[in-house]
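*Asks:* I would like to see how this sequence folds:
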Amino acid sequence: MSRADVRIARVALLWVVVAALFAIPARAQGEGGSMGGFGSGSAPGSDPGSTPSTSGFDRSSTFRTGPPGLTEDLARGMLPVPNAALGLAGSIDAELYRVGPGDVLQLLMWGKVSRSLVLDVGPEGQVLLPGIGTLDVDGRTLANVREDVFRRMRREFRDVQMDLRLVQPRSFRVYLSGRVRVPGPLVTLATSRVADVLTAGQLADDGSRRRIEVRHRDGTREEADLELFNRLGLNTRNPYLRDGDILQVPVATDFVYAAGAFARPGRIELGAIDSLLTLFKLAGDPLPAADAERALLIRFSKPFQPESLWFGLDDVYSNRQNPPLQEGDRLFVYYIPQYHLQHQIEVVGEVARPGVYPIVEGRHRLSDLVAAAGGFLPVANLSAIRVQRRNTGTGAPDPELDRLLRLSRNDLTNTEYEVLRTRLASLKEEFRVDWARLQSNRTQLDLLLRDGDVVRVERLVSSIRVDGEVRRPGIVEFSRGRRAEDYVSEAGGFTDRAWRSRVRVTRSVTGQTLLAKNVSALDPGDIIWVPERPDVSAWQQFQTFLMVAAQVATLLIAVDAVRN
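*Replies:* So this is what the prediction gives:
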């Protein structure tokens, strides 16, 4: 091939390349587009009037734009933009969200033109609209940017519907200062609000939750109130964060108090513009048991001069009585006396359905409870049903009982110990009921139940327990007609230290403890106790002997004097 032929071939190849370059936009325009890169037809298989899917991008119809020279080419085959909604607390408010560098927006178009366009906000806060130019969006709300983009695009496109949405929020730094655990910079998303960065353990214990100052770079300031947001859901008191914001958390110093019939009574930090109604809301509003006519506000107009304001709940909600709050105000809402008062008792032991049962005081009796519990089991001891009842007493303080309770056993004298046992026993009453006797005399023996009573039905035990100073303490089989000495003998007899004259029997039916010599017949479940004989030293025996001898001598002298 000659040099001329080579030159001709090069020129021909150049013309082919030029023709190919011109063919691409011509083909795009032939599809109906009037602007390089946009077509007029609908997506394959879709209705021209329908909204394109937003779950992902059509690879054959997606543009990505950015600063000129970087992302203005057609991005065929590009992966979908990540779903930025993951991890968000909810949908963002386009009227409040401010666009900035790093945000990724998506412009959807359908109708005569069906395309999606991804708009990256560059470092200078601008987006590129192909064929139109750059648009400054930094610091503007998403709603404002959306309106501006629609206006510009509709100049080029007729009969086209559009939507602009945020698909990937940017991240930026904010700065925490004041009463926070870790002051300094913090990276967060542009969709974050004040509560997102301060409720994750960032606030110090004494940090204010109601007077948080948000300082923006443009010099404007906002005040966040986490209590109004968390308890009442006021988003306006939980503003969006912007690039470079400074969050200043002061010390919480002013408080008010809500007590009584509230859902959340307690101490509440005072906000900047709180009123009585605000305190009602923050305390959870009055309960249904609240007395609608009895609410009291106490405040100090002077350091030592409290003032009282009585009002009804309707006065607050109707704004007739809704004064602004002051530091130290105390609010009391009273309960309705005896409101939905519920009484209940408990039955345990050998009944068909043990458990807790509601009662009406003054109406329900022991027999009613037994019927509700399904009756007795065959193994129940019907001769020793116990009803334990709290003794509320007079309600007056008992200083002597308080003093005795503070002393240890070693510090108590025998007299004080007996006094303590007696007073403690008086705090709980106990009734023992024989069911057979009750059936024969319901009027007198069928006990009226009270709130808090505990009814115990013990298992029938056909044995006697022998404890104390016997050789084989334990359970001995019961046999009718036998006396205490017989059961002691069956338990191996007395030990050397047994105090035989002081043997006691605790009756299972009445709970009384008696000397064994005074008990003619024992019952199943009785307990025999053989105490230990106290040790007596030789000196104590000598003292006893001298005392007895002196008494005898005195008696003899007196008798002799009478005779003479």
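
*Asks:* can we go C-alpha only for contacts and neighbour counts from here?
*Replies:* OK.

*Asks:* how about the nearest residue to Gly492, chain neighbours excluded?
*Replies:* Spatial nearest neighbour of Gly492, excluding adjacent residues (C-alpha to C-alpha, 6 or more residues apart in numbering): Arg471 at 4.9 Å.

*Asks:* could you also give me the structure for this second sequence? I'd like to compare it with the first:
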Amino acid sequence: LEVVRYPEGQEEPLRFFLTGNGELFAAEAGWSQDLPRPETFFKPVLSGLEVADNIQYPDIQLHADDVIFVRSIPVERKRRFVDVRGEVAFPGTYAITEGETTISQVVKMAGGFTDQAFLGEARLTRREAIRTEDREFERLKTIPPADMSEDEYEYFKVKSRERPGLMVVNFIDLFVEGDTSEDILVTRGDLIEIPSRRDFVSVLGLVEFPGNVLHQPGLTARDYIEAAGGYAEDADKGKARVIRALGGEWVSINDAKTLYEGDTVWIPEQQDRDYWGIFKDILVVTTQILTIYLIVDRATATN
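*Replies:* You can find the predicted model right below:
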């Protein structure tokens, strides 16, 4: 351990080192006369430090404004930590062995899942893999969608839906079906999140009463729309979609034969049509057709 002390009236701080075998010495020989007097010895307890049984540091009297540094070992250490949140018995931070500990082992450390765990939306986020900045995405945020090229808009949509650092893991296959190929290794900084079970289907957008409808096996997307009061006046029925809780896939309500707990039914608003513009286009085309007809008719009459 290193202690940095700022004596009153001095510009340069004093630095002392406390070693694990009970020694106390100054960083520079000239500071030896300022060494604090050890009173006894102490061992870190429940401090998160990894110490051997025989380590005892000198216990010195600290002064106001003293700073204590715990230096890292200048070699690669194997022990790291991951966070577990949500519906497990004991949410918290757990130590892992890099290259050995898997998802299932961490969940076991956390006491397993509660009865309210919803594995369909459980996720593993590798926070160290999150990119700090995507300059192109940040640039597109400042541009109205109407001014984007087709490729720019597609990229913007994909990035908007992206979950940075999300690892592809199917928790249902792993913990329900027993598929060990999903039991990947965790690494330091990983975050395992287990959301609460949702016993409903969300119906959002242009319906009379947007909200959550209790899930009932066998009901279709249209049944849930009816349960929410039916389509609102400006609903775009042809673009209604089901958003799957598992994976976030968007499918047409005609293709979504079965709905599951946590799914969302989305009904967008019908876009306003430029009827005057449509009328003008039809008028221009009709005029062109009539012009061609008159030209042909006159040519035929002349012959």
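
*Asks:* please state their TM-score.
*Replies:* Aligned and superposed, the two chains score 0.64 in TM-score terms (TM-score structural alignment, normalised by the length of structure 2); 237 aligned residues with a C-alpha RMSD of 3.9 Å.

*Asks:* aligned to the residue nearest to Gly492 of structure 1, what sits in structure 2?
*Replies:* Correspondence of Arg471 of structure 1 to structure 2, assessed by TM-score structural alignment: Glu208.

*Asks:* you'd agree that match is up against Ala227?
*Replies:* No. Taking C-alpha atoms under 8 Å as the definition, Glu208 of structure 2 is not a contact partner of Ala227, at 9.6 Å.

*Asks:* neighbours around the closest residue to Asp163 of structure 1 other than its chain neighbours, how many?
*Replies:* Residue nearest to Asp163 of structure 1 in three dimensions, not counting chain neighbours: Leu108, with 5.1 Å by C-alpha to C-alpha, 6+ apart. By other C-alpha atoms under 10 Å, the residues close to Leu108 of structure 1 number 22.

*Asks:* ditto for Pro358 of structure 1
*Replies:* Neighbours of Pro358 of structure 1 using other C-alpha under 10 Å come to 13.

*Asks:* list the buried residues for stretch 425-442 of structure 1?
*Replies:* 430, 432-435, 438 (16 or more other C-alpha atoms under 10 Å).

*Asks:* and those residues, which is closest to Thr188 of structure 1?
*Replies:* The nearest member of those to Thr188 of structure 1, counting by C-alpha to C-alpha, is Glu430 at 66.5 Å.

*Asks:* secondary structure class for Glu136 of structure 2?
*Replies:* Taking DSSP: H, G, I helix; E, B strand; the rest coil as the rule, one finds Glu136 of structure 2 in the helix state.

*Asks:* against Trp31 of structure 2, how distant is Arg5 of structure 2?
*Replies:* 11 Å (C-alpha to C-alpha, to the nearest Å).

*Asks:* who touches both of the two?
*Replies:* Leu14 (C-alpha atoms under 8 Å, 6 or more residues apart in numbering).

*Asks:* more neighbours: these two, which one.
*Replies:* Just comparing Arg5 of structure 2 and Trp31: by other C-alpha under 10 Å the higher neighbour count belongs to Arg5, 18 against 13.

*Asks:* in the lengthiest helix in structure 1, which residues are buried?
*Replies:* Scanning structure 1 for the helix with the most residues, using DSSP state H, yields helix 3-30. By 16+ other C-alpha under 10 Å, the buried positions in helix 3-30 of structure 1 come out as 28-29.

*Asks:* before we move on, the earlier item: now the buried residues of stretch 425-442 of structure 1 as CSV including secondary structure and distance to Glu477 of structure 1?
*Replies:* Below are the buried residues of stretch 425-442 of structure 1 laid out as CSV (DSSP: H, G, I helix; E, B strand; the rest coil; distance: C-alpha to C-alpha, whole Å):
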residue, secondary structure, distance to Glu477 of structure 1
Glu430, strand, 28
Arg432, strand, 24
Val433, strand, 24
Asp434, coil, 23
Trp435, helix, 24
Leu438, helix, 28
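
*Asks:* turn these into a markdown table, columns for distance to Leu198 of structure 1.
*Replies:* Output for the buried residues of stretch 425-442 of structure 1, formatted as a markdown table (distance: C-alpha to C-alpha, whole Å):
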| residue | distance to Leu198 of structure 1 |
| --- | --- |
| Glu430 | 57 |
| Arg432 | 62 |
| Val433 | 64 |
| Asp434 | 67 |
| Trp435 | 66 |
| Leu438 | 68 |
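
*Asks:* all the helices of structure 2, residue numbers only.
*Replies:* Here structure 2 has its helices, by DSSP H, at 103-109, 135-140, 150-161, 171-175, 221-227, 275-302.

*Asks:* closest one to Arg126 of structure 2 among those helices?
*Replies:* Smallest distance to Arg126 of structure 2 across the helices of structure 2 (C-alpha to C-alpha): 12.2 Å, for helix 103-109.

*Asks:* mean shift between the closest one and structure 1?
*Replies:* Compared with structure 1 after fitting, helix 103-109 of structure 2 has a mean deviation of 1.1 Å; criterion: mean C-alpha distance after the TM-score superposition for structure 1.
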